[in-house]
Structures are given as C-alpha cells and as structure tokens.
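1. Just a sequence and a predicted model for now, questions to come.
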Amino acid sequence: MIRLPVFLLLVARAVAAHAEIIVTDDTGATVRLAAPATRIVSLAPHITEALFAAGAGERIVGTVEYSDYPDAAKAIRRVGGYSKLDLEAVAALKPDLIIGWRSGNAGAHLEKLRSLGMPIYVTQPDRIEDIARSIEHYGRLAGSGAVADAVAQGFRARLAQLRARYGGRSPVRIFYQVWRSPLTTVSDKQIISDAIRLCGGKNVFGDLVGLAPNVSVEAVLASNPEAIVASGMGEERPEWLDDWRRWTQVTAVARGNLFFVPPSIIQRHTPRLLDGTERLCEHLETARKRR
C-alpha cells in the first residue's frame, strides 16, 4: 500500500511531466509547448551553439550553414542559410519547435513557418546578459533546464567578474570593423557594442542607425579612433586590417593599436562571447598602456 505523502509526490511528478511549457520570446510572443521539444530546428549558427550549451544539442534535427560549433553541430542536417532558408526542408523535418533570429532570418520566412502551425521562438539578444536568459529558455523548451540553468548561472558570474575588473577603466575610443568592402561597423544597438562598453570602450560610430551600418574611410579618419579592432569572417587576422597603416595621422595607427578578435567568439550570441569580450578588454588595456 502506497502511503499518502508518497502517492501525492508521484502525482505531482506526473502532473509536472505533462505540464504545458509557456515561454515568452524576445519579440514578446508567447510560445506554448505541450511537452519538451524533441525535434528542434535552429535557424542561426549562434542558436545551434547556444542549444548545445543548454544541454539540448541532441534534440536539434535541422540547422543552417556555418553551424560549426561544437563539432557535433557539423553533422546536423542543413536547411539552407539563415538569410536564405529552405522552407520545404524545414517543414519536412516535422519540427515540434523552431528557434529563429529576428534580425537574421527574413520575417516573411518566419511568418510562413508560423502559418503552418509550427511553434516558433524568436530570439534577439542585444545585450550580453540576454544570452543567459536565452539559454534558460532553451532549457525549459527542451526539458534540459538543470543543465541550462547551471550554464546561465556560470555565465552571469563570469560576466559580473569582467564588469568588476574593467568597468572603471578610462575610456578608449574604438572603431570596430566587421568587414572591408563595404566598410562595415556596428552601432550601439549591436551586442558587440555592449562588449565594448563593458571594457571601457567608446564606439565612435555608436550613434549610427541600424545594427551593422556602412561607413566611409573618410569618416573613420575624421573620428580618429585610439584603437581599431577587426573581426572579419575567419579565425585568422584579416590582412586588410593592416590597410590602415597608411593613415599614420590616426592615433590607433601611430600607437600600433590595430587589434583582432576572432569572429566566432565576439560575433555570436553564445557563452563564448565572454571569451571574445575578455580578449577585447585585454586589447583596450594594451591601448591604455601605450598612451
């Protein structure tokens, strides 16, 4: 005979196991799942990486090009690129959850998938701390909450340490270069600028409109940054970073403050962004020492 307290515990566990999952995404939309997702399609490389961090990697059945971290992500079926989705391929995977990227995926694509009755969670982490919340939500949606919550807690602790270490440093005016042609930077709305602020940097083009505005060489010269930081597309320092050496009147060039941070650790909204932030902070410390 089962004692009443034990019986009530078993009932509570059974109810919890079948409880509806309700999460609000970054657009304010409510996402409802009858049970944890087991067939997830990720529509951006950083989402794939964050899902693995949240303990839900084995539940991903489809993702997009350039989803290359961790190594296990490379074996997941592709459904096009984040900006050019193959909607038929997504639907064929019969996902019980799609996680999209507001500023990366076409809105029309997301609406089409939603019209087919597929649950969609849309993410847009514009601040570093948003990454922790995203991971927690992924854990809830995939039933890996214990893993996700631990990762989020560790992320917040490390973020607090970086802020305590670099938050009071003297400002360094920085030009952050995403690409050479067209010459592309980031505004203060982009998460990279949040990393710049954490390090005590001042984005010389922070007030521009859009997440990744184009600028001219003349505008960079006129802004006279104390440091130029480039990322590019690959893991190696881009050759075009040294193109700035011809402009010897720029403070960043005169002091040798031309720095590189690999894009995989500074341009993706994942726990590794703290690695890139720390690297950026170290570069700005070097710039301060060269004054």
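-> Yes, it's here.

2. Every contact and neighbour count from this point should use C-alpha atoms.
-> OK.

3. Give the other helices and strands that the longest helix seen in the chain contacts.
-> Counting residues, the longest helix found in the chain (DSSP state H) is helix 145-166. Packed against helix 145-166 by the contact rule (3 or more C-alpha pairs under 8 Å, 6 or more residues apart in numbering; DSSP states H and E) you find helix 128-142, helix 191-198, helix 273-289.

4. Quick one, which of those helices gets closest to Trp247.
-> helix 273-289 (17.6 Å; C-alpha to C-alpha).

5. before we move on, back to that, pipe the helices and strands packed on helix 145-166 into CSV and attach mean neighbour count and distance to Arg156 per row.
-> What follows is the helices and strands packed on helix 145-166, written out as CSV (neighbours: other C-alpha atoms under 10 Å; distance: least, C-alpha to C-alpha, whole Å):
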stretch, mean neighbour count, distance to Arg156
helix 128-142, 23, 7
helix 191-198, 23, 14
helix 273-289, 19, 10
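
6. Redo those helices as JSON lines? Include distance to Glu226.
-> Shown next, in JSON lines, are the helices and strands packed on helix 145-166 (distance: least, C-alpha to C-alpha, whole Å):
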{"stretch": "helix 128-142", "distance to Glu226": "24"}
{"stretch": "helix 191-198", "distance to Glu226": "13"}
{"stretch": "helix 273-289", "distance to Glu226": "7"}
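
7. thinking again about what came up before, other residues contacting the longest helix of the chain?
-> The contact list for helix 145-166 (C-alpha atoms under 8 Å, 6 or more residues apart in numbering) reads 53-55, 129, 131-133, 135-136, 138-139, 198-200, 271, 274, 278, 281.

8. same thing but 7 Å
-> The contact list for helix 145-166, computed with C-alpha atoms under 7 Å, 6 or more residues apart in numbering, reads 53-55, 132, 135-136, 139, 198-200, 271.

9. What helices and strands are in contact with the helix or strand just after it?
-> Counting by DSSP states H and E, the next helix or strand C-terminal to helix 145-166 is strand 172-177. Based on contacts counted as 3 or more C-alpha pairs under 7 Å, 6 or more residues apart in numbering; DSSP states H and E, the elements that strand 172-177 packs against are strand 201-203, strand 227-230.

10. what about strand 172-177, distance to the chain center?
-> Put simply, strand 172-177 sits 20 Å off its chain's centre (C-alpha atoms, centre = their mean, to the nearest Å).

11. Look up how far Glu285 lies from Leu241.
-> For Leu241, the distance to Glu285 equals 19 Å [C-alpha to C-alpha, to the nearest Å].

12. before we go on, here's another structure to hold up against the first:
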Amino acid sequence: LCTNNVYAQSEIKDFLGRDLKINKHVSRILSLTPATTEILYKLGLEKKIVGVTEDCNYPAQAKKKPSVGKFGFINLEKIVSLKPDIIFATYDMKKQLDILKKYNVPLIALKTDNIDSIINNINMVGKITNSQKQASIIEKDFKNRLNKVKEKSKSSKKHTVFYCIWHDPLITAGSQSFIGDMIKIAGGVNIADEIKSSFAKYSIESLISKNPDYIVVPESTYKKINFNLSPWSKLKAIKNKNYFSVNDDLYLRPAPRIIDAIEDLQKRILK
C-alpha cells in the first residue's frame, strides 16, 4: 500500500493502486481484520466503526459491532450495505480484497512484515482518521517499552527458539514476519530465520536437527500436540520443560498489544 503524503487534501493511493479522495472527517470505518480493529479502538475511534469481522473479539465491545463475515471470508453485500467511507485490512488479504475493486471506497491494506511496520500502521491510520495525537502517544509508549526490551536483550545469552504455529504439517514463522522479528527483539534466535517469507512449512528433520532451546506454541495448537510422543519427546526443549503455550490473539496479531507479547516472550526465554 498505499498512501502518499497528501493527507491534507484527503487524497490517497489505496491498496488497489487507485488515486482516491476521502472525507477529511471519516465517519464510517470498516475493519476487515482483528489487528486493524484493535488499532482503531486503541486510537479511540470505536464510535466511527460501522463493521468488523466475527474474529474481531478485542476489545470486548468490538463483538457488538455488525459483522461482515469471518476473516478471509467477507460478505460483499453486507459491506456495501454498511456504506463505509474507508476500509482497513491487512496486506495478506489480497485475494479477498480484490473483489472490492468495482466499489469506489478507499481500501487501506496495512503491511505486517515486522514490528516497525505495526508502529507505522498505527501512525498511518492515525493520519487518515485525524487521530495523529493519540497515535503519537501510542507510538511513544510502544517505543519506550520496546527499547527497554532491546537493552535487556543486548546483555543476555541468546537462546534458540521454534515458534510452532501449527503442528500437522509443521508451520512456523520465517524472517519476513513480525513473529520472527519479535523473537529476535526479545533476545531469541529463530531457528527458521533462513526462511525468507512470513509463514511456511517446516520439516520435522530440520526441527530435530536444530533442536531449539525453547518451543513456543499458540494455545489452539498446543492442545492438539502430545509432547510425550516422538518427534517432540526427542527435543531438549521438551526434556528441559522449556516449552509453553501462549495466547493466540496476543501473539498472532500485528496489533498494538504485540508489545505485551514481546515483553512476555522475553521473560520466558531469558530466565
């Protein structure tokens, strides 16, 4: 995406490459991902949100907003009926967002490649919605906390980490993901760092060969794994009980709360 520096004229180049004008005072916002919904609420824009997805569960008030379907499976008719001034989503929804081409509604797709991109997203949404002051406050707090984490990482021993997004097949986070960046910032070494993409399959053989110090697993996946069985039982992280479940929403969303996840991860792997 996605925008040029002409917010004063309320003109943007949107996700679909269209030069569009938007109302300086956006009043009807549609969010198509949980992450963008969290950003909008953090900026204090809840009264302007006219629709979200079924997966938008944080903060709790978001669940009361009209739903346009599940993440990745949006209801076009519902979207049109809500008459949004602007639509926010994330870049990984490209295939789903292409169906909105024929509608003259600005579509802002936020990139989520790393932690810096999340900060940039907050500022971008702030500028577009005239919430720059609140965005600056959020950025300052985020960066202050982030710098403290980075300082602690500098003087700590680096442990190898495997982030198991899914177990069958194994799916993990590569170097081009905010999760991979999170591991690095927290003071860990992502064993899948050689994967130059966001998320990808990972072989059992590579996992056994790399034999990470720590294994991080989202709660929804953790429940499905029997760590007493091979190949898991062969790994030193399992033998040393250095494996743990984490909150899916907190760790898997490129949203403002990711700083909470970074701090939590550091406490667990730098103990």
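-> Yep, it's here. Please read all numbers here as calculations on a predicted model, not as lab measurements.

13. thinking again about what came up before, now, which of the contacts of helix 145-166 of the first structure sits nearest Asp71 of the first structure?
-> Ala53 (12.6 Å).

14. how about the closest one, what's its partner in the second structure?
-> Using TM-score structural alignment, the partner of Ala53 of the first structure in the second structure is Lys42.

15. Measure how buried its match is and give me the count.
-> Residues lying near Lys42 of the second structure (other C-alpha atoms under 10 Å) number 18.

16. now Gln249 of the first structure
-> So Gln249 of the first structure, with other C-alpha under 10 Å, has 11 neighbours.

17. Tell me how far it lies from Pro5 of the first structure.
-> Distance from Gln249 of the first structure to Pro5 of the first structure, by C-alpha to C-alpha: 78 Å.

18. What of Ser170 of the first structure?
-> Taken as C-alpha to C-alpha, the span from Ser170 of the first structure to Pro5 of the first structure is 60 Å.

19. neighbour-wise, which of those two wins?
-> Ser170 (14 against 9).

20. Counterpart of the more buried one over in the second structure?
-> In the second structure, Ser170 of the first structure lands on Lys157 (TM-score structural alignment).

21. go on, Ala157 of the first structure?
-> Ala157 of the first structure maps onto Asn144 in the second structure, by TM-score structural alignment.

22. which residue sits closest to the aligned partner of Leu33 of the first structure in the second structure in space, ignoring its chain neighbours?
-> Aligning on TM-score structural alignment places Leu33 of the first structure opposite Ile22 in the second structure. Counting by C-alpha to C-alpha, 6 or more residues apart in numbering, Ser10 is the residue found nearest to Ile22 of the second structure once chain neighbours are left out, at 5.1 Å.

23. any idea how far Asn23 of the second structure is from that neighbour?
-> For Ser10 of the second structure, the distance to Asn23 of the second structure - C-alpha to C-alpha - is 6 Å.

24. what does Lys150 of the second structure give?
-> In terms of C-alpha to C-alpha, Lys150 of the second structure sits 40 Å off from Asn23 of the second structure.

25. What of Lys184 of the second structure?
-> Look at Lys184 of the second structure and Asn23 of the second structure: by C-alpha to C-alpha, they are 40 Å apart.

26. nearest residue to Tyr176 of the first structure other than its sequence neighbours?
-> In space, Tyr176 of the first structure is closest to Val229, 4.9 Å off (C-alpha to C-alpha, 6+ apart).

27. what does Ala17 of the first structure give?
-> Nearest to Ala17 of the first structure is Ala35, by C-alpha to C-alpha, 6+ apart, at 7.8 Å.

28. Let me see the contact set for the aligned partner of Arg268 of the first structure in the second structure.
-> Matched to the second structure by TM-score structural alignment, Arg268 of the first structure sits across from Arg253. Counting by C-alpha under 7 Å, 6+ apart, Arg253 of the second structure touches Ala35.

29. Surely Asn214 of the first structure touches Ser187?
-> No: counting by C-alpha atoms under 7 Å, Ser187 is not a contact partner of Asn214 of the first structure; they are 10.0 Å apart.

30. okay, which residue is most central for the second structure?
-> Geometric centre of the second structure, nearest residue: Pro254, 1.8 Å, by C-alpha atoms, centre = their mean.

31. what secondary structure does that one sit in?
-> Put simply, Pro254 of the second structure is coil when judged by DSSP: H, G, I helix; E, B strand; the rest coil.

32. Just to check, the residue nearest to Ala17 of the first structure is in contact with Ala16?
-> No: using C-alpha under 7 Å, Ala35 of the first structure makes no contact with Ala16, being 10.0 Å away.

33. These two: which is more packed in?
-> Per other C-alpha under 10 Å, whichever of Ala35 of the first structure and Ala16 has more neighbours is Ala35, with 17 against 11.

34. Contacts only, for the more buried one.
-> By C-alpha under 7 Å, 6+ apart, the neighbours of Ala35 of the first structure are 18, 20-21.

35. coming back round to it: state the distance from the residue nearest to Tyr176 of the first structure to His18 of the first structure.
-> Taking C-alpha to C-alpha, one finds Val229 of the first structure at 50 Å from His18 of the first structure.

36. Same check on Pro125 of the first structure?
-> 30 Å.

37. The two - which one has more neighbours?
-> Pro125 (21 against 11).

38. what does the more buried one align to in the second structure?
-> Pro125 of the first structure maps onto Thr112 in the second structure, by TM-score structural alignment.

39. OK, contacts around that match?
-> 118, 178, 254.

40. Apply 8 Å and report the result again.
-> So Thr112 of the second structure contacts 90-91, 118, 177-178, 254 (C-alpha under 8 Å, 6+ apart).

41. what does Trp240 of the first structure give?
-> Arg180.

42. Which of the helices or strands spans whichever residue in the second structure pairs up with it?
-> Residue correspondence to the second structure (TM-score structural alignment): Trp240 of the first structure is matched to Ile225. For Ile225 of the second structure, there is no enclosing helix or strand under DSSP H and E.

43. Which strand or helix spans the nearest residue to Arg32 of the first structure once chain neighbours are set aside?
-> Residue nearest to Arg32 of the first structure in three dimensions, not counting chain neighbours: Ile22, with 4.7 Å by C-alpha to C-alpha, 6+ apart. Here Ile22 of the first structure sits within strand 21-24, counting by DSSP H and E.

44. Sort out which residues of whatever helix or strand comes next after that strand are buried, please.
-> Sequence-wise, the next helix or strand downstream of strand 21-24 of the first structure (DSSP H and E) is strand 30-33. Using 16 or more other C-alpha atoms under 10 Å as the test for burial, strand 30-33 of the first structure gives 31-33.
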